[in-house]
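In: dropping a prediction and its sequence here:
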Amino acid sequence: MGRRLPPLNSLRVFEAAGRHLSFTQAGEELHVTQAAVSHQIRVLEEWLGVLLFQRLKNGLKLTEEGKAYLEPLTEVFDKMAEATDQLINREEVKTLNISTLSSFASIWLVPRLKSFRDQYPDLDVRVVTIDQEEDLLSQGTVDVDIRYGDGRWQHVHARKFLTENIYPVCSPALLEGSNPLKKLEDLKHHTLLHDVGVMGWKEWLEEAGVEGIDPSRGPGFTHSHLVIQAAINGEGVALGRGALVADALARGDLVAPFGVKIPCSYSYYVVSNKNASDQPKIRAFAHWLLNEAEKFISMKGRMGS
């Protein structure tokens, strides 16, 4: 029995117009005129016998039927594009493009990437560092984004792989001298180092129930690895994010002088577009990342950190 399909060119035009909610932008994508797009939409609506768009004074709006029709069509066209790319590039070296924050990349991810390369020697990894607000994933620039947040992102596939606590860390040298760090109240004698953009000293001290310390004083840095380096240099006490200070603690470059740790509301997620999450290279990287996180958590448990 043959498939019952409407004109395929009209389907392609409708999918583009539905994504953009604009006949003009759909025409630019498909290199046809706005009039040609409008004609193909009318052909499709007549063939289906339903109205797909509401033509409003200030633009277009999908009807309920149009919304229901658009989603599976977009998924089908995405799969067709992916299959075509795989066929054309089947002889090329595969590349996995990853974006993440610079501190996480330099401290946690890059030192562990060799094991991924050893497991997947035919897959070349490209790591791009970004600011918190950048989204290269939605732009199609990268395949995977490692994000630090609450996991509430729309239209993506996000899987948590690592949580962390936040606690004071410093150079071992600060445990000695005229004002050694023995209890939290001793922080008033030391410089506080600030990691701009994450839990600050004010919130941390309030959570820990510590008073009598001015949380506004001390230098601040926009990247966590700079704060950690300043702490290693003995310039003051930093609020260490567990995932980023564990290796420095293991080496003895840093110490955690107190036993108080505050859970962070943010976690680390491996994020991909929904229509790409089942790609073999993305599944492989996500699986590897989860295993590395499990080994890291086990290591921290043995260290007692």
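Out: Happy to help now that I have it.
In: switch to C-alpha atoms for all contacts and neighbour counts from now on
Out: Noted.
In: OK, contacts around the nearest residue to residue 131 once chain neighbours are set aside?
Out: In this structure, residue 131 finds its nearest non-sequential neighbour in residue 101, 6.1 Å apart by C-alpha to C-alpha, 6 or more residues apart in numbering. Counting by C-alpha atoms under 8 Å, 6 or more residues apart in numbering, residue 101 touches 129, 130, 131, 132, 146, 147.
In: repeat for residue 274
Out: By C-alpha under 8 Å, 6+ apart, the residues touching residue 274 are 155, 156, 157.
In: which of the residues you listed fall within strands?
Out: 156, 157 (DSSP state E).
In: put this beside the first:
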Amino acid sequence: MLAPRRLPSLNGIRAFEAAARTGSFVAAAAELNVTPAAISRLVRLLELRLGIALFARHANRLVPTAAGLAYQAGLTRILDDAARLTGQVVAMAGAKVVTVGVGPTFAVRWLIPRLLDLQRQEPEIEVRVVTGGQTVPFSDGWSCGIRLGDGNWPGLEATPLFPADLLPVCAPAMAARIGDIPALARETLIRVAHAPDDWSRWLAAMGAAGIRAGGPVFDYYGQALQAALDGIGVAMGVRPYIDDDLAAGRLVAPFPRSVSKDMRWYLVHHAGREAEPGFAAFRRWLIAACKFRANGLDR
């Protein structure tokens, strides 16, 4: 038989955590919709229960003790987890809002063009696309994220979607004059700031490690690909970013060989999301869409 938990008053815990986090009884009272006197009383009772001072009280300010700082840090994490878990449980009641965190290029070049298919298959799902998924930490406010990496994100479940392959691309007119690697070296090789090794990886695989890319640098793949579309130079494309442009003939790959980036695209989310109807439907659709692409049937 498990021993009963020995916990102090949860009201006292909430009052202390809010006061320590906000720095005052007044701010904590406003957050918890009670009076400052009530916050002060609850914190005092908690200190008596624990047998230790959590605050050093001064005339015009509230300073947590060392014990108070350690207690607040742990409590804030626990209460944040409880709030997130509560949101997940409420979402299980049937809400079908899915917030997807993705990088801006993935959103524009792969996800958004396929949302119409999702709407046709799952008309009750409301998808909210939030960009920044590749450059900011995973947000607890997101249902899921689509990220490029090695699949190791502590605290998150990761489902592999498809590999990231490197392939140079350019406008059709430019591709017509690039017949070999020396001809490629005479063109402007467009770079992406956060992926400085893409060109060297592909060139090394082609036996041309001595060539150095020295063209303009852009923050995102989407910007680099737009520059290629405009005829500025050759961009290093990453699948699936380039698939639609290649299929439509807007971009051309002068060389047929692609090289693995040694990363994959993953769907990442907190454990337990699978029980939410909206997320479960989005996940099924996404995995099917990725398999569709892998079989060469994607548009």
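Out: Noted; the coordinates are in hand. Predicted model only: the values in this text are computed from it and were never measured.
In: re earlier: ok, the contacts of residue 274 of the first structure vs residue 295 of the first structure, which is closest?
Out: Using C-alpha to C-alpha, residue 157 comes nearest to residue 295 of the first structure of the contacts of residue 274 of the first structure, at 23.4 Å.
In: can you name the next helix or strand after the helix or strand harbouring residue 166 of the second structure?
Out: Here residue 166 of the second structure, judged by DSSP states H and E, is contained in strand 157-169. Next along the chain after strand 157-169 of the second structure, taking DSSP H and E as the criterion, comes helix 172-175.
In: quick check: buried residues in the strand holding residue 166 of the second structure?
Out: 157-169 (16 or more other C-alpha atoms under 10 Å).
In: the residues you listed into a markdown table, with extra columns for distance to residue 80 of the second structure?
Out: Shown next, in a markdown table, are these (distance: C-alpha to C-alpha, whole Å):
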| residue | distance to residue 80 of the second structure |
| --- | --- |
| 157 | 19 |
| 158 | 22 |
| 159 | 25 |
| 160 | 28 |
| 161 | 30 |
| 162 | 33 |
| 163 | 34 |
| 164 | 34 |
| 165 | 38 |
| 166 | 40 |
| 167 | 43 |
| 168 | 45 |
| 169 | 45 |
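In: quick one: contacts for residue 137 of the first structure?
Out: Residues near residue 137 of the first structure by C-alpha under 8 Å, 6+ apart: 99, 143, 144, 145, 272, 273.
In: also residue 33 of the first structure?
Out: Residues 24, 27 are the ones in contact with residue 33 of the first structure under the rule C-alpha under 8 Å, 6+ apart.
In: please apply the same query to the one 5 residues further on.
Out: Residues near residue 38 of the first structure by C-alpha under 8 Å, 6+ apart: residue 23.
In: my read is it is in a helix, agree?
Out: Yes - counting by DSSP: H, G, I helix; E, B strand; the rest coil, residue 38 of the first structure is found in a helix.
In: what's the separation between the counterpart of residue 202 of the first structure in the second structure and residue 189 of the second structure?
Out: Structural alignment (TM-score structural alignment) places residue 202 of the first structure against residue 200 in the second structure. Distance of residue 200 of the second structure to residue 189 of the second structure, given as C-alpha to C-alpha, to the nearest Å: 11 Å.
In: with residue 199 of the second structure instead?
Out: 8 Å.
In: what sits in contact with each of the two?
Out: In contact with both residue 199 of the second structure and residue 189: 213, 236, using C-alpha under 8 Å, 6+ apart.
In: and the contacts of residue 137 of the first structure as JSON lines, adding distance to residue 188 of the first structure?
Out: JSON lines is the format used below for the contacts of residue 137 of the first structure (distance: C-alpha to C-alpha, whole Å):
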{"residue": "99", "distance to residue 188 of the first structure": "38"}
{"residue": "143", "distance to residue 188 of the first structure": "46"}
{"residue": "144", "distance to residue 188 of the first structure": "43"}
{"residue": "145", "distance to residue 188 of the first structure": "39"}
{"residue": "272", "distance to residue 188 of the first structure": "44"}
{"residue": "273", "distance to residue 188 of the first structure": "47"}
